[in-house]
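[1] A predicted structure for the sequence below; I have some questions about it.
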Amino acid sequence: MYFFLSVAGGLGLLVGGLLVMRAGLRRVFSPALAGLLGRLTMTPWRGLLAGAAGAALMQSSTALTLMTVGLVSAECLSFRQGLGLVLGANIGTCSTVGLLALDPPRQALVPLLAASVLAAVLSRRLRSGALALSGMAAMLTGVQLLSGALAGLSEADTVVRWLAAAGCNPVAGIGGGVLLTFLFQSSSAATGLLMALAGEGTIGLTAAAYGVYGNNIGSCLSSLIVGAAAPLAAKRVAMAHILLNLAGVLVFLPFTALFVQAASLVADDFSARVAAMHTLFNLVSSLAVLPFAGAFASLVALLVPGRNGGA
């Protein structure tokens, strides 16, 4: 019963949070702020840099991607502007692997949600901003509830044993990486565990590479859920995030041996090599798409068709 309540509550917070954040953002974004955000994301390169900086500062590509979906949903950004932020978020999240100690306290989300709701109720001046903040906090709390429910189904040590036994089995390795991301609510935190396991010799570098692939696929869960309830342009942002990571895995998978060798050239110890693989995967995936951002956006629009392009 607890599992089903957690899943239902998590989904409700994710979808409801998106609607609340969209309403707040539409009110809080003055023409001047909207103009500044538009200039920051005017070109794919600018959007990538802004997204990378934002994900690095927030220490969460998931949070930035959810915020981007909210901004596009509120029509503060177009789909193509949001696409640049998503490409940058994948790069910015690489900083988290080296700064895992700065991971924000998870227990702070519920007080933040309660405080922002209270501010929205009591203060007319702060209402719009508090609505946007409470929507974002609700979405992240929903992610945690879903992750906690999944954690009840499969403990981390079980997944670790699965990864250790995976060897060169890509299906088991990628599946283990996806589950780790669900459990830790963060692809970077899951990569941090892979670093520790590789450093201890529990898993090999090939298994760690498959785990990195799975971590990036698992990070798309929130986009998949939120995108299902979002307007057309925001659906396309969510699809772009999913497609970017899936395409990256499909391209990297046949060259995993070369990928592992390249990481070995960059770093000496096993832990650093896993961090290098995480960074290389996200850098190459985003930078490879950037010159073809227009074609990539057209492909996403083809996969998520609709009258209003939101581009």
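    Structure received. Since the model is a prediction, treat every value here as computed from it, not as a measurement. Numbers count the residues shown, from 1 in each chain.
[2] Please count neighbours and contacts with C-alpha atoms only from this point.
    Noted.
[3] which ones are touching Gly17?
    Residues near Gly17 by C-alpha atoms under 8 Å, 6 or more residues apart in numbering: 134-139.
[4] what's the closest of those to Gly173?
    Ranked by distance to Gly173 (C-alpha to C-alpha), the contacts of Gly17 are led by Met139 at 28.6 Å.
[5] what's the neighbour count on Ala156?
    Using other C-alpha atoms under 10 Å, Ala156 is surrounded by 17 other residues.
[6] what do you get for Pro44?
    Neighbourhood size, Pro44 [other C-alpha under 10 Å]: 23.
[7] where along the stretch 1-150 of the chain do the helices fall?
    For the stretch 1-150 of the chain, helices defined by DSSP state H, counting those that start in this stretch occupy the ranges 2-28, 31-40, 44-58, 61-73, 79-92, 94-98, 109-122, 127-153.
[8] try the stretch 201-311 of the chain
    Secondary structure of the stretch 201-311 of the chain by DSSP H, counting those that start in this stretch: the helices cover 205-218, 221-228, 232-252, 256-266, 270-289, 293-303.
[9] returning to what we had before: which of the helices of the stretch 1-150 of the chain sits closest to Leu253?
    Of all these, it is helix 79-92 that lies closest to Leu253, at 18.2 Å by C-alpha to C-alpha.
[10] so which of the helices of the stretch 1-150 of the chain gets nearest Asn308?
    helix 79-92 (10.7 Å).
[11] helices or strands next to that closest one in the packing?
    Packing partners of helix 79-92 (3 or more C-alpha pairs under 8 Å, 6 or more residues apart in numbering; DSSP states H and E): helix 44-58, helix 61-73, helix 232-252, helix 270-289.
[12] next, the one to line up against it:
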Amino acid sequence: MQNVPFDFWMFLAGLGVFLFGMRHLEEGIKGLAGKSFQKIIKRFTNKSWKGILTGTFVTAILQSSSMVTLLVLAFLGAGMLSLKNALGVVLGANLGTTFTAWIVATLGFKMNIADFSFPLLALGILSYLFLESRPFLKNLGMFLIGFGLLFLGLDFMKDALDAVADQIDMTVVSKFGLWAFLILGLVVTALIQSSSAMIVIILSALNAGLVDVYQAFAMIIGANIGTTSTLLLGSIAGTADKKRLALANVIFNATTAIIIFIFLKPVVDKVYLIFEMSDPLMELVLLNTLLNLAMIFLFLPFLGVFQQFLKRRFKNAEPSGETLYIKNITTEFPEVALKAIKEELNLVYKYVQDFIQNCFVVSGKNQKSSGWKSLFQTAVNLNEKYDKIKRIEDELTTFYLQLQEQNLTEEESEQLTSNMIVLRSLVYSAKDIKDVAHNIKYVLESEDQIALEILNKLQAFISQKTDEGVQYFQETSTAKVNLERLIEENESFYNDIISYLYLHIKSRSKNDVSISTITNLIKQTVSSMNNLSIAFNANQKSTGALKE
């Protein structure tokens, strides 16, 4: 028999086309239903077992565990998902990746897949090129292109291996034992950064008779360890949460793989007997699925303990900055980023409320501070509180500029604009009070009873307004902001307190606090509450609770 040379370039082209198809498939599905999958992950991950089911389902559809992991990291960083439940999604994502193998084993080796891919490519390319103005059809075209390329690449790889199957001698590898095939699967998967592609290569080799089912399963086990390299490499310069998920993924896959590898032959034989499978390809994909199921059953009972273990790790990699949510995520997922901004603004309001009330010493006791230490300590603390608000403003503004570079929908752009109005208004409100903090201190230290009485009225006013504002920043609140009414209330208070001042102006002595100081204090306080009212209004607009 004449030796046929191995067409290396055909095989490599097949691998490249397959990976390129996976990328297009992922992009197409993201375009068709990306937001739907984000909502599914956000909604159905409040329990670990739900996270597993959700991770499995979404990964099976998206055909990308990396994409799902990025989503999980975004939700984790935004505080919308606990680490324990995120671990459940990662476990499910590992199981979801086996869906590709089932498609390939069921369709890829049972028909002329090149002929099958041509109609998909034709329809997909035409839709993508000529229906650009119709986003749904364009993304559907992207999806069909991905599916077509996936099967075309598989056909190239299968044909390249089939042509030389009887000429390749695997004894060079097999003489080292099954662990050599495990290492081979691990290394190749780490190099090509795709367990799905590696499984297709292994199925092609098994179909061509290059390896038996034991050797193929050993490579599958290696591929399951090798696939962790993608997240591991991405976590090197990542956040603490990203490092924790990467470590968890390595532990999940490596531990299960080692245990199953120790009992590899009995496991393969038992599965063959129980399921009575005559097709080695179908047995291999079943073994791959059972491997990932074993991982779930092995770690699910210990996710709570595992979460505590991970939280003690990589504390040095915690992002710096005053913000709690946006520093942990990227702007790649605008919907999640906007949710994170919303959470930050809720905190900013609490900081502003605390700062304003502390400036007015809202303890109900307008007592003078005793001793130089108390005086200076109070000033330092107030400056620190205000500086923190300003640092958060800087971080949020930088994040806002980065988010603007994303392809936002009109609704997302409006929400982002409203959020920035909220931020600016809150900061302006704090600045209004900071500008008269020295006036407040001066009044507190004076013997001017009228000025002290006015200060008491201002305290009561800002205490009422800031406490009332809490409801407008609660996600479950049904309270509606009437900006015009709030401004009118503030102006009415201003007129009343100015009238009170001028009513008692004749009884004042030259040593009392100056009228200009008191009027400036009143004006800045009302201005601060007006800015808060604007923030309340913009905050409701950003959530859609208030329709323009």
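    Alright, I've got the coordinates. Just so it is clear, the structure is predicted and the values come from calculations on it, not from any experiment.
[13] Out of the helices of the stretch 1-150 of structure 1, which is the most enclosed?
    Greatest average neighbour count among those goes to helix 79-92 (a mean of 30), per mean count of other C-alpha atoms under 10 Å.
[14] counterpart of that helix in structure 2, which residues?
    Under TM-score structural alignment, helix 79-92 of structure 1 corresponds to residues 83-96 of structure 2.
[15] repeat for stretch 41-60 of structure 1
    Using TM-score structural alignment, stretch 41-60 of structure 1 lines up with residues 45-64 of structure 2.
[16] wait, doesn't Thr519 of structure 2 sit right on Ile498?
    Yes: if you go by C-alpha atoms under 8 Å, Thr519 of structure 2 and Ile498 touch, sitting 7.4 Å apart.
[17] quick one on the thing from earlier: closest to Ser286 of structure 1 out of the helices of the stretch 1-150 of structure 1?
    Distance to Ser286 of structure 1, taken as C-alpha to C-alpha, is lowest for helix 79-92 among the helices of the stretch 1-150 of structure 1, at 5.2 Å.
[18] what angle separates that closest one from helix 232-252?
    Taking axes from the mean of the first three to the mean of the last three C-alpha atoms, to 10 degrees, one finds that helix 79-92 of structure 1 is oriented at 40 degrees with respect to helix 232-252.
[19] What mean distance separates helix 79-92 of structure 1 from the matching residues in structure 2?
    Compared with structure 2 after fitting, helix 79-92 of structure 1 has a mean deviation of 1.1 Å; criterion: mean C-alpha distance after the TM-score superposition for structure 1.
[20] cool, stretch 275-283 of structure 1 as well?
    Aligned to structure 2 and superposed, stretch 275-283 of structure 1 gives a mean residue distance of 0.9 Å (mean C-alpha distance after the TM-score superposition for structure 1).
[21] Tell me the residues of structure 2 aligned with that stretch.
    Counting by TM-score structural alignment, stretch 275-283 of structure 1 falls onto residues 285-293 of structure 2.
[22] quick one: contacts of that stretch?
    With contacts defined as C-alpha under 8 Å, 6+ apart, stretch 285-293 of structure 2 is touched by 91, 94-95, 98, 101-102, 105, 217, 220-221, 256-257, 260, 268, 271.
[23] Once you drop chain neighbours, what's closest to the most centrally placed residue in structure 1?
    Nearest residue to the geometric centre of structure 1 (C-alpha atoms, centre = their mean): Thr62, 2.9 Å. In this structure, Thr62 of structure 1 finds its nearest non-sequential neighbour in Ser219, 6.9 Å apart by C-alpha to C-alpha, 6 or more residues apart in numbering.
[24] my guess is the one you found meets Ser186, correct?
    Yes: look at Ser219 of structure 1 against Ser186 with C-alpha under 8 Å: they come within range, at 6.8 Å.
[25] which of these two has more neighbours?
    Applying other C-alpha under 10 Å to Ser219 of structure 1 and Ser186 shows that Ser186 carries more neighbours, namely 27 against 23.
[26] which residue in structure 2 lines up with the more buried one?
    By TM-score structural alignment, Ser186 of structure 1 lines up with Ser194.
[27] shouldn't its match be in contact with Thr228?
    No: between Ser194 of structure 2 and Thr228 there is no contact under C-alpha under 8 Å: 9.7 Å.
[28] returning to what we had before: show me whatever sits in contact with both of Ser219 and Ser186 of structure 1.
    Taking C-alpha under 8 Å, 6+ apart as the contact rule, Ser219 of structure 1 and Ser186 both touch Thr62.
[29] ok so, going back, aligned counterpart of the residue nearest to Thr62 of structure 1 in structure 2, please.
    Taking TM-score structural alignment, the alignment pairs Ser219 of structure 1 with Thr227 from structure 2.
[30] what's near enough to touch its match?
    Residues in contact with Thr227 of structure 2 (C-alpha under 8 Å, 6+ apart) are 186, 189-190, 193-195.
[31] what's around Phe292 of structure 1, how many residues?
    When neighbours are defined as other C-alpha under 10 Å, Phe292 of structure 1 has 12 of them.
[32] what's the distance between the aligned residue in structure 2 for it and Leu452 of structure 2?
    Superposed on structure 2 with TM-score structural alignment, Phe292 of structure 1 falls opposite Phe302. Distance of Phe302 of structure 2 to Leu452 of structure 2, computed by C-alpha to C-alpha, to the nearest Å: 61 Å.
[33] Tyr386 of structure 2 too?
    From Tyr386 of structure 2 to Leu452 of structure 2 the distance is 24 Å (C-alpha to C-alpha).
[34] Show me where the stretch 351-500 of structure 2 has its strands.
    With DSSP state E, counting those that start in this stretch as the criterion, the stretch 351-500 of structure 2 has no strands.
[35] which stretches of it form helices?
    Taking DSSP H, counting those that start in this stretch as the test, the helices found in the stretch 351-500 of structure 2 are 371-404, 410-434, 437-444, 449-469, 483-503.
[36] Let me know which of these is tucked in deepest.
    Of the helices of the stretch 351-500 of structure 2, the one with the most neighbours on average (mean count of other C-alpha under 10 Å) is helix 410-434, at a mean of 21.
[37] What range does that helix cover in structure 1?
    Matched against structure 1 by TM-score structural alignment, helix 410-434 of structure 2 finds no partner residues.
[38] What is that helix packed up against?
    Using 3+ C-alpha pairs under 8 Å, 6+ apart, helix 410-434 of structure 2 sits against helix 334-359, helix 371-404, helix 515-543.
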